[in-house]
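# This is a predicted model, with the sequence first.
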Amino acid sequence: MKKIIYNLTVFCLFTATLMSTGCEKLIEIDPPLNETSSTLAFATDNSAKSTIAGMFATLAQSAAQNINLTVQPSLQADDLRYLGVSTQPLEIMNNSYTRISSLSNDHWSTWYNIIYQANLIVIGLEKSSTVTPALKTRLIAEAKFVRAYSYFNLVNMFGDVPLILETDVTKTAFQPRETVANIYQQMLKDLTEAKSGLLPDYSASSGDRSGVNQFACSALLARVYLFVGRYADAEASASEVIASSLYKVVEAADMGTKVFIKNSTECIWQLSPPLTATNQYTAEAGTLLPSTYTVANIQYRISKDLTDRFALTDLRYLRWMNNVTIGTEVYSLPFKYKYRTNALALAANVAEQTLILRLAEQYLIRAEARARIGTNLSGARDDMNVIRSRAQAALSTSTVQNTLLEEIALENRKEFFVEQGFRWFNLKRTGQADAVIGAIKPTYKPTAKLLPIPMVATDANPNLTQNEGYL
């Protein structure tokens, strides 16, 4: 393991100053790996499983995934407002971050740390002749899935970034940026290959949906296809997930309590709780929910621009927001995850987990894909109405293409508010960010659509150019 730890440490120093749970956590996860060499790490089935478990643990425990991927993009967009006085959240909300801000360091270092681990697993297992062939195939597929997911987040935050597919830092240390288009092609390659190597169920993770399967690949493929404008492929991939008997949209009566819990029927992929597997709360709730409902303690609220778009009878307004009246002011707080501490979750006997891929997204991906293709507009409307019906919102009757696209975009915003970067990424994908955010934030500049490449990375690599707008 010494070789692994050495290479990972060098890599982390090259990319950025790693968050406290980064490199250190890799060597804390499984004792069997602590004393082994990189060769022995992939010598047996158990050691190979430990390595893949370490990669997923790094992802689940990272602040970039379990807090910042939701909070930061929601502030960058128009769904969430910060009421405190700390400098960094204010910079994020005002889209006024600079090259010397620490905002981008966590994302850059975390996602590249996870990519490095995925590369290590792919390369190590491909060289191994002692791991059971079926297990080797599955673990390589899981690593490629996570690599694709990590690159999706990187390009949507930074734009062009280095495409690193190996572990030798002497070869990657001075690698220039690759185009977003080429990185998306690598994502599609990884996910297509991963899909054939994964199981069609959750038996590999003993039924736990923190494991990935073929349908998780199809779901992420559908998202990527939508982002690159391959709408027929997006429709087909989403249809595979929707047709599976594994998944079901949670009924209206239960949507307040059963969507974001462990192994929800709507869940395609979720992550274990932060810090320990026995925790039953999410870091998002711990960040977004106040300890007491007083003006002094409320740090985040949902924007009035968003709340005004809901009918007061919409179950997402009633069940996924906590609308607290203080004096004459109504504060709408994110309430998809309801327990801000483990003690509260244990007392309620509820286990919540960070939900990354869920069935509702697949209906809205297929709806948009069908609307953009234009040959099945009634099907696009019906897919969107599945989500509206569950929320007990008024159903659409339109079959006009532009109207449907506007309705689907709004439905995406309502369904996925303050969740995994959806609103911000979609505004940028559809070319609306400048008009929408520029109209409500005087400090907004078009260059703020991308984060600055961290200074520690550009200083270490002269071939790594900076994004426009950052000195």
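That came through, no problem.

# Could you use CA atoms for every contact and neighbour count after this?
Noted.

# before we move on, which element is residue 97 in?
If you go by DSSP states H and E, residue 97 is not part of any helix or strand.

# Please, which helix or strand holds the residue lying closest to it once chain neighbours are set aside?
Nearest residue to residue 97 in three dimensions, chain neighbours excluded: residue 91, at 5.2 Å (Cα to Cα, 6 or more residues apart in numbering). Secondary structure from DSSP H and E places residue 91 in helix 87-93.

# elements contacting the next helix or strand after that helix?
For helix 87-93, the following helix or strand on the C-terminal side (DSSP H and E) is helix 103-127. Here helix 103-127 touches helix 2-15, helix 45-61, helix 133-158, going by 3 or more Cα pairs under 8 Å, 6 or more residues apart in numbering; DSSP states H and E.

# Show me what the shortest one is packed up against.
Which is helix 2-15. Identification of packing neighbours for helix 2-15 by 3+ Cα pairs under 8 Å, 6+ apart yields helix 23-26, helix 103-127, helix 169-172, helix 455-460.

# returning to that earlier point: hey, which of the helices and strands packed on helix 103-127 is tucked in deepest?
Highest mean neighbour count among those (mean count of other Cα atoms under 10 Å): helix 133-158, with a mean of 22.

# what's the angle from that helix to helix 103-127?
Angle of helix 133-158 versus helix 103-127, following axes from the mean of the first three to the mean of the last three Cα atoms, to 10 degrees, is 160 degrees.

# what angle sits between helix 133-158 and helix 45-61?
Interaxial angle, helix 133-158 versus helix 45-61 (the same axes, to 10 degrees): 20 degrees.

# gap between helix 133-158 and the chain center?
Relative to its chain's centre, helix 133-158 lies at 13 Å (Cα atoms, centre = their mean, to the nearest Å).

# State the distance spanning the first to the last residue of stretch 160-168.
One end of stretch 160-168 to the other measures 21 Å (Cα to Cα, to the nearest Å).

# before we move on, the earlier item: of the helices and strands packed on helix 2-15, which approaches residue 382 most closely?
Residue 382 sits nearest to helix 103-127 of all the helices and strands packed on helix 2-15, at 36.6 Å, using Cα to Cα.

# Buried residues in the closest one, which are they?
Across helix 103-127, burial judged by 16 or more other Cα atoms under 10 Å covers 103-125.

# Now do the helices in the stretch 251-400 of the chain.
Assigned by DSSP state H, counting those that start in this stretch, the helices in the stretch 251-400 of the chain fall at 283-288, 304-307, 315-319, 342-348, 359-373, 377-390.

# In JSON lines, list these along with mean neighbour count and distance to residue 199.
Output for these, formatted as JSON lines (neighbours: other Cα atoms under 10 Å; distance: least, Cα to Cα, whole Å):
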{"stretch": "helix 283-288", "mean neighbour count": "21", "distance to residue 199": "29"}
{"stretch": "helix 304-307", "mean neighbour count": "15", "distance to residue 199": "39"}
{"stretch": "helix 315-319", "mean neighbour count": "21", "distance to residue 199": "33"}
{"stretch": "helix 342-348", "mean neighbour count": "14", "distance to residue 199": "32"}
{"stretch": "helix 359-373", "mean neighbour count": "24", "distance to residue 199": "18"}
{"stretch": "helix 377-390", "mean neighbour count": "21", "distance to residue 199": "27"}
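
# for comparison:
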Amino acid sequence: MSNSGCKKFLDEEDPTNLSPSSFYTLPEHAEAGIAAVYSELRFIGGGAGIFSNNWQMFDAPSGIQSTETAQNSDLNNLYSLIYDGSNLHINQNWNGFYKVIAQANLVLDKVPGINPMDAVQKKRILGEASFVRAWAYFYLVRLWGDVPLILKPITSPSDPNFAPARTPQAQVYKQIVDDLVLAEAAGLPFMDASGRTSTAAIKTELAKVYLTMAGQPLNLGAAYYKLSADKAKEVIDYSTSNPSSLGLFTSYAAIHNATNDNKIEHLFGIQYNDAAGAGNPLQSSYLPLHQPLVSKIDGIGTSIPTPEFYASYEAGDLRAKNREGYFFTDYYTDGFKLPLINRGKPFIFKHFDLVANGTLGVEGTSRSDLNIPQIRYAETLLIYAEAQNRADGSPNAAAYAAVNAIRKRAQLADLTGLAQTQFEEAVWRERWHELCYEGITWFDMLRLRKAYNETTNGFDNFIGHLNKSVNQPLQSKNLLFPIPTPEIKNNPKLVQNPGY
């Protein structure tokens, strides 16, 4: 009797034990699945050892950023250009992007089989998942070059993709484009204040991918500059017709005001909501080390501008003005009381949340809902200006209008009458000064094989450029990060990048 009873118990299924095959059966499961995809994106703000976050890896080697804190060796090694495959940031970003891809692959694989389900809802969710997968692979291919291209869920160690080989970059880029084109056709709102993927974000990401493919390492040239310009122009044209829903904020303060998350200029961001238990984790990184800036957040100063970059802004550029642009040199006692305290050097104000940190007469809450920006309309404008100039051989009126919109907000004079190369370098300078500290500058350096020289106001070749943060030249090996050492050990098909 005991044997038969045991057999029956073992044969029965536990209705509370969910698996991908049993879970993806209802439209509500599809919604939960795409929510899980978005949730995974927050690894970018996740901790990377003491006093650091994964997000900092994207700017640390660029030379425009430094640190006041010497306690995180992994972050210090990124700043010093002496990192290797054991670096915690490198390992966590690799793993983080592939976790995002794994969640997106589940949605893309399982949701098509859910029936009955509203066709519009299904198309939307598949479009969102396609965009996020493309977003993740775009980071991976720029950071590591040839990377494993995994497009289906991995179900067992016998799966061929359990230990995948590296896929040529050109094939990875083709998949990125395919995913974004699918997402573009999904009928998503042009702007979406909920924080979900929007058509404006998809089109700008596609323009950015084309711009990157036009440059290094694929070097596909004029045809891809044209694709980039045309796609960015679609977003610009929508803004022209719908200025109240898409455009540039009138002030820089609006960029780091959490009430503006996912609106107007913010086309896509990593979503944070402290009330839901997911507050922005980056505020202390930008506050001065051990100075009484705010009463509730201890500043650690691990992301600060280099003096040379701060000094490279044009005279009168509002972006360099204290507490009005992207930097601050003094702030209120405890964040909300007079007198102002001079901090002795510039700090980054671009991601400063006044609600969390405080402002005059209002004490900070220490809780931040501010998103981490991924795509801003300012970048759309600069993509168009650069791509159109390269595609057509000279800047047209629309390209001038795009870059001059950025300069007008900075209270700088319009650009006029420039030859192709002069205009191109002027747009690059705007990219460095407008998009700084958003995880963009390093990728510009990779695709251009150029680096901004703050002393000459020109551009050096990437290899040999002196990184002023540590006074070390960039080397050819710095064009790619090392494959994480644990991945190399666990998967014999992976071959390490040159120089590591």
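That came through, no problem. Note that the structure is a prediction, hence the values are computed from the model and not measured.

# In CSV: the helices of the stretch 251-400 of structure 1, plus distance to residue 172 of structure 1.
Listed next are the helices of the stretch 251-400 of structure 1 as CSV, based on distance: least, Cα to Cα, whole Å:
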stretch, distance to residue 172 of structure 1
helix 283-288, 33
helix 304-307, 43
helix 315-319, 46
helix 342-348, 41
helix 359-373, 35
helix 377-390, 44
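
# Residue 463 of structure 1: which of those is closest?
Closest approach to residue 463 of structure 1 among those is made by helix 283-288 (35.9 Å; Cα to Cα).

# other SSEs contacting the closest one?
Where contact means 3+ Cα pairs under 8 Å, 6+ apart, helix 283-288 of structure 1 is not packed against any helix or strand.

# circling back: who does the helix holding residue 91 of structure 1 touch, helix- and strand-wise?
Using 3+ Cα pairs under 8 Å, 6+ apart, the elements in contact with helix 87-93 of structure 1 are helix 69-76, strand 80-82.

# For those, give me JSON lines that also has mean neighbour count.
JSON lines is the format used below for these (neighbours: other Cα atoms under 10 Å):
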{"stretch": "helix 69-76", "mean neighbour count": "24"}
{"stretch": "strand 80-82", "mean neighbour count": "22"}
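
# so which of the ones you listed gets nearest residue 363 of structure 1?
Judged by Cα to Cα, the one of the helices and strands packed on helix 87-93 of structure 1 that comes nearest to residue 363 of structure 1 is helix 69-76, at 21.1 Å.

# The closest one vs structure 2, average distance?
Helix 69-76 of structure 1 differs from its equivalent in structure 2 by a mean of 2.4 Å after superposition (mean Cα distance after the TM-score superposition for structure 1).

# now the angle between helix 133-158 and that helix, please.
Using the same axes, to 10 degrees: helix 69-76 of structure 1 against helix 133-158 is 20 degrees.

# which residues touch helix 69-76 of structure 1?
Helix 69-76 of structure 1 has contacts (Cα atoms under 8 Å, 6 or more residues apart in numbering) with 80-82, 89, 92-95, 284, 417-421, 423-425.

# coming back round to it: closest to residue 353 of structure 1 out of the helices and strands packed on helix 103-127 of structure 1?
Shortest distance between residue 353 of structure 1 and those, using Cα to Cα, is found for helix 45-61: 9.9 Å.

# tell me what that closest one is packed against?
helix 23-26, helix 31-34, helix 103-127, helix 133-158.

# residues of the helix or strand containing residue 221 of structure 1 that come out buried?
Using DSSP H and E, the element containing residue 221 of structure 1 is helix 214-228. Residues of helix 214-228 of structure 1 classed as buried: 214-227 (neighbour count, 16+ other Cα under 10 Å).

# Mean distance between that helix and structure 2 after superposition?
Helix 214-228 of structure 1 differs from its equivalent in structure 2 by a mean of 0.8 Å after superposition (mean Cα distance after the TM-score superposition for structure 1).

# Need the contact partners of that helix.
145, 149, 152, 181, 184, 187-188, 191-192, 194-201, 231, 233-238, 240-241, 268-269, 357, 362, 365, 369, 429.

# Sitting in helices, which of those residues do you find?
The helices, defined by DSSP state H, take in 145, 149, 152, 181, 184, 187-188, 191-192, 194-197, 231, 233-238, 240-241, 362, 365, 369, 429 from the contacts of helix 214-228 of structure 1.

# Going by neighbour count, which of those are buried?
145, 149, 152, 184, 187-188, 191-192, 194-195, 197, 231, 233-238, 241, 362, 365, 369.

# hmm, back to that, indicate which one of the helices and strands packed on helix 103-127 of structure 1 is closest to residue 289 of structure 1.
Minimum separation from residue 289 of structure 1 across these (Cα to Cα) falls at helix 45-61, 19.3 Å.

# got TSV for the helices and strands packed on helix 87-93 of structure 1, with distance to residue 176 of structure 1 too?
Shown next, in TSV, are the helices and strands packed on helix 87-93 of structure 1 (distance: least, Cα to Cα, whole Å):
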stretch	distance to residue 176 of structure 1
helix 69-76	25
strand 80-82	34
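
# follow-up on the earlier one: show me the one of the helices of the stretch 251-400 of structure 1 that comes nearest residue 331 of structure 1.
Proximity to residue 331 of structure 1 (Cα to Cα) singles out helix 304-307 among the helices of the stretch 251-400 of structure 1, at 9.1 Å.

# Find me the equivalent region of the closest one in structure 2.
Mapping helix 304-307 of structure 1 onto structure 2 (TM-score structural alignment) gives residues 307-310.

# hang on, the earlier thing: which among the helices of the stretch 251-400 of structure 1 is found nearest to residue 257 of structure 1?
With Cα to Cα as the criterion, residue 257 of structure 1 lies closest to helix 315-319 of the helices of the stretch 251-400 of structure 1, at 8.1 Å.

# Now do that closest one: distance to the chain's middle.
Centroid displacement of helix 315-319 of structure 1 relative to its chain, using Cα atoms, centre = their mean, is 23 Å.

# can you check stretch 448-462 of structure 1 too?
So, by Cα atoms, centre = their mean, the centroid of stretch 448-462 of structure 1 is 21 Å from its chain's centroid.

# contact partners of it?
Contacts with stretch 448-462 of structure 1, where a contact means Cα under 8 Å, 6+ apart, come from 14-17, 95-100, 102, 104-105, 108, 156-159, 173-175, 428, 433, 464-467, 469-470.

# if you set the cut-off to 7 Å instead, what comes out?
Contacting residues not belonging to stretch 448-462 of structure 1 are listed as 14-16, 95, 98-100, 104-105, 157-159, 173-174, 464-467, 470 [Cα atoms under 7 Å, 6 or more residues apart in numbering].
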